[in-house]
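>>> Sequence first, predicted model second:
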Amino acid sequence: MRHLLGYLALCTVVLGPLPVGAHKAKDSGPVTAHHGGQALAVGPYHLELVAADGDLTLYVTDHSDNAIPTHGARAKATIQHGTEKARTQVELEPSGENTLKGAGTFTINPDTGIIVFLRMPEQDAHAARFTPRQATNKTPGTEGTQHRHK
């Protein structure tokens, strides 16, 4: 009995960290946006949202940036500006190999936040929160002028 407990303890110590290593560092770092939008790692997918006034396009790839077919997928986007309570919902429909598209009456501002709910066929649903883009007010030649050492 003592040997069995020792064996189980050894297995726990040796095999315990393996699930942590299953998600490689490549998957947990920043996600590259290939279409000019914002990209996030969500579950087994990389989702890139390209948002323009009245038009949303969602690209779905795996963690190796291989296209995931979206035929049969369902998605919905909720659009909100800043802290306004008013929200706009847009249904995204499969369009192309790995894209979902939706259109509506809305504008995209620097303070626009978009939450996308995605359900791929026979898969769990996933949600992604695309936050407002940070404004960059840099003018040529002024970069670093606010940084001073004492």
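Perfect, I can see it now. Numbers count the residues shown, from 1 in each chain.
>>> Please count neighbours and contacts with C-alpha atoms only from this point.
Will do.
>>> any idea what the spatially most central residue of the chain is structurally, helix, strand or coil?
For the chain, Leu40 is the residue whose C-alpha lies nearest the centre (CA atoms, centre = their mean; 2.3 Å). Here Leu40 is strand, with the state taken from DSSP: H, G, I helix; E, B strand; the rest coil.
>>> Repeat that for Ala51.
strand.
>>> show me the contacts for the nearest residue to it once chain neighbours are set aside.
Distances taken as CA to CA, 6 or more residues apart in numbering place Thr57 nearest to Ala51, at 6.5 Å, with adjacent residues excluded. Contact partners of Thr57, counting by CA atoms under 8 Å, 6 or more residues apart in numbering, are Leu49, Val50, Ala51, Leu92, Thr99, Leu100, Lys101, Gly102.
>>> okay, now the one to match up with it:
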Amino acid sequence: MLIQRFLAAGALLALLPICAIDARAHDGNGHNGGRVADAGPYHIELVTKDRTVEVYVFDAKEKAVSPAGFKGTAILVVGGKPARVVLTPAEARLTGQAEVALGTNPKGVVQITGPDGAAVSGKFN
């Protein structure tokens, strides 16, 4: 019994570096140079440049998901005020234009609704 507990504890310790690597992957840059967040079954990448917002959707295996049938909203904080941006499909991403310049790393939330009507969101700090 003691040996089984020891082996189980060792197995958990062995997995810790793998979990840490996975968590760091979302802190760094995504495929398109943006920040990545979990959003339900998806990973979403937020890229902002001036007033343009682009959101790329990936599945759990980091494979790009077509934005066809998706819609979304980005609520990003700029100068202490929320900037709401409607996102629509365009080529391989969802995109929209803010009324003000956003900078490269605004904080906020991106909500997407899939073709099935299920809504999920990702938080960007």
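Ah, there it is. Quantities reported herein were computed from a predicted structural model and do not represent experimental measurements.
>>> ok so, going back, now do the same for the residue nearest to Ala51 of structure 1: its match in structure 2.
In structure 2, the residue paired with Thr57 of structure 1 according to TM-score structural alignment is Glu54.
>>> in which helix or strand would I find its match?
Using DSSP states H and E, Glu54 of structure 2 sits in strand 52-58.
>>> Pull the distance from that strand to the chain's centre.
Distance, stretch centre to chain centre, for strand 52-58 of structure 2: 9 Å (CA atoms, centre = their mean, to the nearest Å).
>>> Give me the mean deviation of it from structure 1.
Strand 52-58 of structure 2 differs from its equivalent in structure 1 by a mean of 0.4 Å after superposition (mean CA distance after the TM-score superposition for structure 1).
>>> what angle sits between that strand and strand 35-39?
Here the directions of strand 52-58 of structure 2 and strand 35-39 differ by 50 degrees (axes from the mean of the first three to the mean of the last three CA atoms, to 10 degrees).
>>> Tell me how far Gln123 of structure 1 lies from Arg129 of structure 1.
Using CA to CA, to the nearest Å, Gln123 of structure 1 is found at 19 Å from Arg129 of structure 1.
>>> Which one of the two is surrounded by more residues?
Arg129 (14 against 9; other CA atoms under 10 Å).
>>> Just to confirm, what's the three-state secondary structure of the equivalent of that one over in structure 2?
Under the alignment (TM-score structural alignment), Arg129 of structure 1 maps onto Lys123 of structure 2. Classification of Lys123 of structure 2 by three-state DSSP places it in strand.
>>> The nearest residue to Lys123 of structure 2 once chain neighbours are set aside - how many residues pack around it?
Spatially, and ignoring its direct neighbours in sequence, Lys123 of structure 2 is nearest to Val109 (4.5 Å; CA to CA, 6+ apart). Around Val109 of structure 2 there are 19 other residues, counting by other CA under 10 Å.
>>> Now do the counterpart of Val109 of structure 2 in structure 1 against Ala51 of structure 1, distance only.
Counting by TM-score structural alignment, Val109 of structure 2 lines up with Ile115 in structure 1. Counting by CA to CA, the gap from Ile115 of structure 1 to Ala51 of structure 1 is 12 Å.
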